[in-house]
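> Sequence first, predicted model second:
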Amino acid sequence: METNKQGEWFEIVIPEKWEGVTIESLLKDVWKTPKKLLHQFRMNKDTTVNGEQLSWSTMLKAKDRFRVRLFPSEEFGVIPDKLDMQIIYEDDHVLVVNKPAGVDTHPNEDGQTGTLANGVAFYYMENGVETKVRHIHRLDRETSGAILFAKHALAGAVMDRQLEKRNISRTYLALVHGQIKREQGIIDFPIGKDRHHPNRRRVSPGGQRAVTEYQVVRYDKKQHVSVVKLDLQTGRTHQIRVHMHHQGHPIAGDKLYEKQNDGYARLALHAAKISFLHPITEERISASAVSSDRLPEILKQELNKI
């Protein structure tokens, strides 16, 4: 699909599959533009076809050049702050970053710096991208790996909807203590707040439903640890950490849920891969985060196979 960015405008050559679709239907039904943004596009006359401003009831033809103003200049929303981070996928619409361990996803108070969002703002600034920093999901401070950002309002709305409908696939690798008896399975236990520990969560009948799929990748008899691949069907706070702890196989290096220091330098949990439908082209995009500092060697070896 032929697309390009021209300043504040995005241009796409209409493919045959969208032949006969009206301008309004492309924006509203295909791209599922939110009502507020749709109204903005209409009022500001932010669309053209082959260089002309046409009625939104106009049917598009294959090879028409459709333009929409997707990239207006915006404030970052956070303070730019240089951060050592790895970009693992990027185009004009989305950005996927490999978050280091020990870094918050976004500021928790006004003026905070040192988070991944601050680092993304600095990266945008360096590259002349004037847009709000929009993270689509989060990772715990101690967890490393792939995080998805949207680079304009329409992409953000589409990706938020994908996340809500569980159409964004996230695969994690973890090193856990012990040998898991069943090599694969589904953990389906609700998670709620722990009344005795304000920063912790626990399995609770009154909590929100939480579903984690797991598969044992490797067991190391000498170290008595297992490498586990995990996929989330839901996205609760500390979900993997709580579920594995509840199963009797806590994650190595988890100082919040383990009663004692187990000798690991950091939480051995890494968001290894993310997969999603592109918000504009609808192509399947997969991005892998194949490295991270201070991960146990046994986990690094399996990470390279993802």
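Great, that's in hand. Numbering: from 1, shown residues only.

> going forward, measure contacts and count neighbours with C-alpha atoms only.
Fine.

> So residue 160: helix, strand or coil?
Following DSSP: H, G, I helix; E, B strand; the rest coil, residue 160 is assigned to helix.

> show me the contacts for it.
Remark: with contacts taken as C-alpha atoms under 8 Å, 6 or more residues apart in numbering, residue 160 is in contact with residue 136.

> how near is it to residue 3?
When distance is defined by C-alpha to C-alpha, to the nearest Å, residue 160 is 23 Å away from residue 3.

> where along the stretch 51-200 of the chain do the strands fall?
Per DSSP state E, counting those that start in this stretch, the stretch 51-200 of the chain has strands spanning 65-68, 86-90, 94-99, 134-135, 144-150, 169-177, 184-188, 191-193. These are given in chain order.

> deepest of those, which one?
Using mean count of other C-alpha atoms under 10 Å, the stretch among the strands of the stretch 51-200 of the chain with the greatest mean number of neighbours is strand 144-150 (a mean of 26).

> what's that strand packed up against?
Using 3 or more C-alpha pairs under 8 Å, 6 or more residues apart in numbering; DSSP states H and E, the elements in contact with strand 144-150 are strand 94-99, strand 134-135, helix 153-164, strand 269-277.

> and the comparison structure, right after this:
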Amino acid sequence: MTSETGNRYYEPIALQAEASDDGRLLREVLQRRLGISRRLLVKLKSTEVGITVNGRRTRTNEAVAAGDLIELRIEREESPDILPQPMELDIVFEDDHLLVVNKPAGQIVHPTTGHYMGTLANGIVHYWKERGEKSRFHPVHRLDEWTSGLVVVAKHAFAHQQLAEQMTAGTVEKLYRAYVYGEPPERSGEVNAPIGRSSEDPHRRIVREDGAPSQTFYEVAESYACGGASALDIRLGTGRTHQIRVHMLHAGCPLIGDDYYSDAVWQASALSTSLKGVIGRQALHAIRLSFRHPVTGEPLKLNAALPADLRNLEGALRAWHKEN
């Protein structure tokens, strides 16, 4: 492949036909083995060397033989609707197919109405342009503006599709660290309660009988002052908007620093008073992600250390624990 072609396409995605593929149409093999979408298949067929078998451009209605080397070359695209903006990025992992970044609290992932700049997308697009890289911003999932931690961004449609399927299948392990008022009744357990929109505030989610099934698993990592506060490790069984915040409030353990999903009793507590100025956002951080690489299939386990404000909160809670 020429250097010009190499710059035009991502690293090839290789697949060797197995005995069970012998005699099948190429499109059937790609759909069965890779779960490739019809839309991406059409796009691949329209490019110069999008799909090759043993180095030869091949139509998808041709049969393959066991041992054939099938290669997909996805053409590089950009995100012309996202303006580049220089900013510091905490990149945890990157290769030719995806990027994982540790997002700070107070930053939106993708531009929205009224927020066209200052988002994670603006910074990543600028970072790629500065490196001379042509990639499209495909966020696989998002975090609330005031939640910090790991965010996965796919660089092309195939990687996004493969990661989204893992998310849907529940094979992506997402671990959050949360600091909450109170302590759950058990050291480990789950909150299984449906979540829906509030009829009074469309942006707010609440537990309601007609809501979507929602499941949150927790484990107490540390307790402070006879259960006055807790550090929880949380995993999601489902991925509803604001799920952790809603479920923890429902369980009687609202997140420290969360003014939107708060509890008046805890807000008026001596602990809350002692924490004034220590934390200015919900105490929630996406600390770990485990998934299979969308192209190689290799397992990835990525971590993001607690940011300074949560380390300060943890120190304040331990100090308060000793004093009380």
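Alright, I've got the coordinates. The structure presented is a predicted model; accordingly, all values stated were derived computationally and were not measured.

> quick revisit: kindly reformat the strands of the stretch 51-200 of the first structure as CSV containing distance to residue 224 of the first structure.
Supplementary listing: the strands of the stretch 51-200 of the first structure in CSV, determined by distance: least, C-alpha to C-alpha, whole Å:
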stretch, distance to residue 224 of the first structure
strand 65-68, 56
strand 86-90, 32
strand 94-99, 28
strand 134-135, 37
strand 144-150, 23
strand 169-177, 6
strand 184-188, 18
strand 191-193, 27
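
> quick one: which of the ones you listed is nearest residue 10 of the first structure?
When these are ranked by distance to residue 10 of the first structure, counting by C-alpha to C-alpha, first place goes to strand 65-68 at 5.4 Å.

> Check the offset of that closest one from the chain's centre.
Relative to its chain's centre, strand 65-68 of the first structure lies at 28 Å (C-alpha atoms, centre = their mean, to the nearest Å).

> Of all the strands of the stretch 51-200 of the first structure, which one is nearest residue 296 of the first structure?
strand 169-177 (8.1 Å).

> Just the angle for that closest one relative to strand 269-277, thanks.
For strand 169-177 of the first structure and strand 269-277, the angle between their directions (axes from the mean of the first three to the mean of the last three C-alpha atoms, to 10 degrees) works out to 170 degrees.

> how big is the offset of strand 169-177 of the first structure relative to the second structure?
Averaged over the aligned pairs, strand 169-177 of the first structure sits 0.7 Å from the second structure after superposition, using mean C-alpha distance after the TM-score superposition for the first structure.

> okay, and that strand goes to which residues in the second structure?
Residues 173-181 of the second structure are where strand 169-177 of the first structure aligns, taking TM-score structural alignment as the criterion.

> Please compute how far that stretch lies from its chain's middle.
Its chain's C-alpha centre lies 14 Å from the corresponding centre of stretch 173-181 of the second structure when counted by C-alpha atoms, centre = their mean.

> ok, and what's touching it?
For stretch 173-181 of the second structure, the external contacting residues (C-alpha under 8 Å, 6+ apart) are 228-236, 248, 253-256, 266, 283-291.

> Spatially central residue for the first structure, please.
The residue lying closest to the centre of the first structure (C-alpha atoms, centre = their mean) is residue 148, at 3.2 Å.

> Okay, the counterpart of that one in the second structure and residue 323 of the second structure: tell me how far apart.
For residue 148 of the first structure, the aligned position in the second structure is residue 152, judged by TM-score structural alignment. Taking C-alpha to C-alpha as the measure, residue 152 of the second structure falls 41 Å from residue 323 of the second structure.

> again, but for residue 107 of the second structure
From residue 107 of the second structure across to residue 323 of the second structure, the span is 35 Å (C-alpha to C-alpha).

> okay, the two: which has more neighbours?
A direct count of neighbours by other C-alpha atoms under 10 Å for residue 107 of the second structure and residue 323 places residue 107 higher, at 17 against 8.

> how about the more buried one, what's its partner in the first structure?
Checking TM-score structural alignment: residue 107 of the second structure goes with residue 103.

> Which part of the second structure matches whichever strand or helix holds residue 286 of the first structure?
Under the assignment given by DSSP states H and E, the secondary-structure element containing residue 286 of the first structure is strand 284-288. In the comparison with the second structure, strand 284-288 of the first structure aligns to the range 299-303 (TM-score structural alignment).

> The matching stretch vs the first structure, average offset?
The superposed stretch 299-303 of the second structure is, by mean C-alpha distance after the TM-score superposition for the first structure, a mean 1.3 Å from where its aligned residues fall in the first structure.

> Leaving out sequence neighbours, find the closest residue to the match of residue 148 of the first structure.
The shortest distance from residue 152 of the second structure to any residue that is not its chain neighbour, by C-alpha to C-alpha, 6 or more residues apart in numbering, is 4.6 Å, and that residue is residue 100.

> May I ask you to confirm that that neighbour is in contact with residue 92?
Yes. Under the criterion of C-alpha atoms under 8 Å, residue 100 of the second structure is in contact with residue 92, at a separation of 5.5 Å.

> so what does the biggest helix by length in the second structure touch, helix or strand wise?
Among the elements of type helix in the second structure, defined by DSSP state H, the one spanning the most residues is helix 308-323. For helix 308-323 of the second structure, the contact count by 3+ C-alpha pairs under 8 Å, 6+ apart identifies strand 215-224 as packing neighbours.

> quick one: the helix or strand just after the strand it packs on aligns where in the first structure?
Later in the chain than strand 215-224 of the second structure, the nearest helix or strand by DSSP H and E is strand 229-236. The aligned range for strand 229-236 of the second structure in the first structure is 225-232, by TM-score structural alignment.

> Report the mean deviation for that stretch after fitting onto the second structure.
Here stretch 225-232 of the first structure is compared with the second structure after superposition; its mean distance to the aligned residues, by mean C-alpha distance after the TM-score superposition for the first structure, is 0.6 Å.

> Tell me how far that stretch lies from the chain's centre.
In terms of C-alpha atoms, centre = their mean, the gap separating the centre of stretch 225-232 of the first structure from the centre of its chain is 19 Å.

> Could you do stretch 210-228 of the second structure as well?
Stretch 210-228 of the second structure has its average C-alpha position 21 Å from the chain's average C-alpha position, going by C-alpha atoms, centre = their mean.

> my guess is residue 248 of the second structure contacts residue 254, does it?
Yes. With contact defined as C-alpha under 8 Å, residue 248 of the second structure counts as touching residue 254 (5.1 Å).

> Report the buried residues of stretch 129-143 of the second structure.
Within stretch 129-143 of the second structure, the residues scored as buried using 16 or more other C-alpha atoms under 10 Å are 133, 134, 135, 136, 137, 138, 139, 140, 141, 142, 143.

> Nothing else from me, thank you.
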